[in-house]
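Chemist: Predicted model, plus sequence, below.
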Amino acid sequence: MPVFMVERQFSDRLEAAGETAAAINRINDEAGVRWLKSFLSSDKRKTFCLYEADDVASIRTAAIRAGLPADAIMELSGTLAPDGSFAPM
């Protein structure tokens, strides 16, 4: 399944909560999207999230339903290591 990076910008500092994550995961399940991991900026106003999904439209649908921004969504082709090696997603 394709892997995507989603960049989200928040107007307020993001405070993570287990019940919020559970609600987002329920919405993602309904849209056929799987949240893999998120990285939070030091000011807690931006996230970079990894998702598995069939396409960008599924991620956008889930984000709208969850009330989350999705400022940029890009499909990833693989990972690049410091030694220059490439591994496909």
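Modeler: Good, I have the coordinates.

Chemist: hey, let's count contacts and neighbours off CA atoms from now on
Modeler: OK.

Chemist: Which parts of the protein are strands?
Modeler: For the chain, applying DSSP state E gives strands covering 3-9, 34-40, 46-52, 72-76, 78-80, 86-88.

Chemist: Export those strands as CSV, with columns for mean neighbour count.
Modeler: CSV is the format used below for the strands of the chain (neighbours: other CA atoms under 10 Å):
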stretch, mean neighbour count
strand 3-9, 20
strand 34-40, 14
strand 46-52, 19
strand 72-76, 15
strand 78-80, 11
strand 86-88, 10
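
Chemist: Included below, for side-by-side comparison, is a second structure:
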Amino acid sequence: MVERQFADELDLDAAGADGVNRINADENVRWLYSFLSADKRKTYCLYEAPSPEAIRRAAVRAGLPADIVVEVTDRLLPDASLSPI
């Protein structure tokens, strides 16, 4: 999971997303989805990757912030059960 803080509102179009995905593929990183804050200046992004370092390398290459990178292994469901990711 990656938390990103942007100086301005995030404005990502399909071509920009494609570029990010190509860089990610080079680093063996897969962007699953992101949550965008109401002010469009912060994202919380879920990835599959071999390591946090691979995510950081991809972010640097794509010119994206990666303020906080947290390795997650399970999902906690509303009934308190754990589901492996």
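Modeler: Cool, got the structure. Because the structure is predicted, anything quoted here is derived from the model rather than measured.

Chemist: So for Arg26 of structure 1, which of the strands of structure 1 sits nearest?
Modeler: Among these, strand 34-40 comes nearest to Arg26 of structure 1, with 9.9 Å by CA to CA.

Chemist: Run the angle between that closest one and strand 46-52 for me.
Modeler: Counting by axes from the mean of the first three to the mean of the last three CA atoms, to 10 degrees, strand 34-40 of structure 1 points 160 degrees away from the direction of strand 46-52.

Chemist: Contacts only, for the counterpart of Ala66 of structure 2 in structure 1.
Modeler: Ala66 of structure 2 maps onto Ala70 in structure 1 when the alignment is built from TM-score structural alignment. Shown in contact with Ala70 of structure 1 (CA atoms under 8 Å, 6 or more residues apart in numbering): 6-9, 60, 63.

Chemist: Between these, which sits nearest Asn25 of structure 1?
Modeler: The closest of the contacts of Ala70 of structure 1, once distances to Asn25 of structure 1 are taken by CA to CA, is Ala63, at 10.8 Å.

Chemist: Read off where stretch 32-50 of structure 2 ends up in structure 1.
Modeler: Stretch 32-50 of structure 2 corresponds to residues 36-54 in structure 1, going by TM-score structural alignment.
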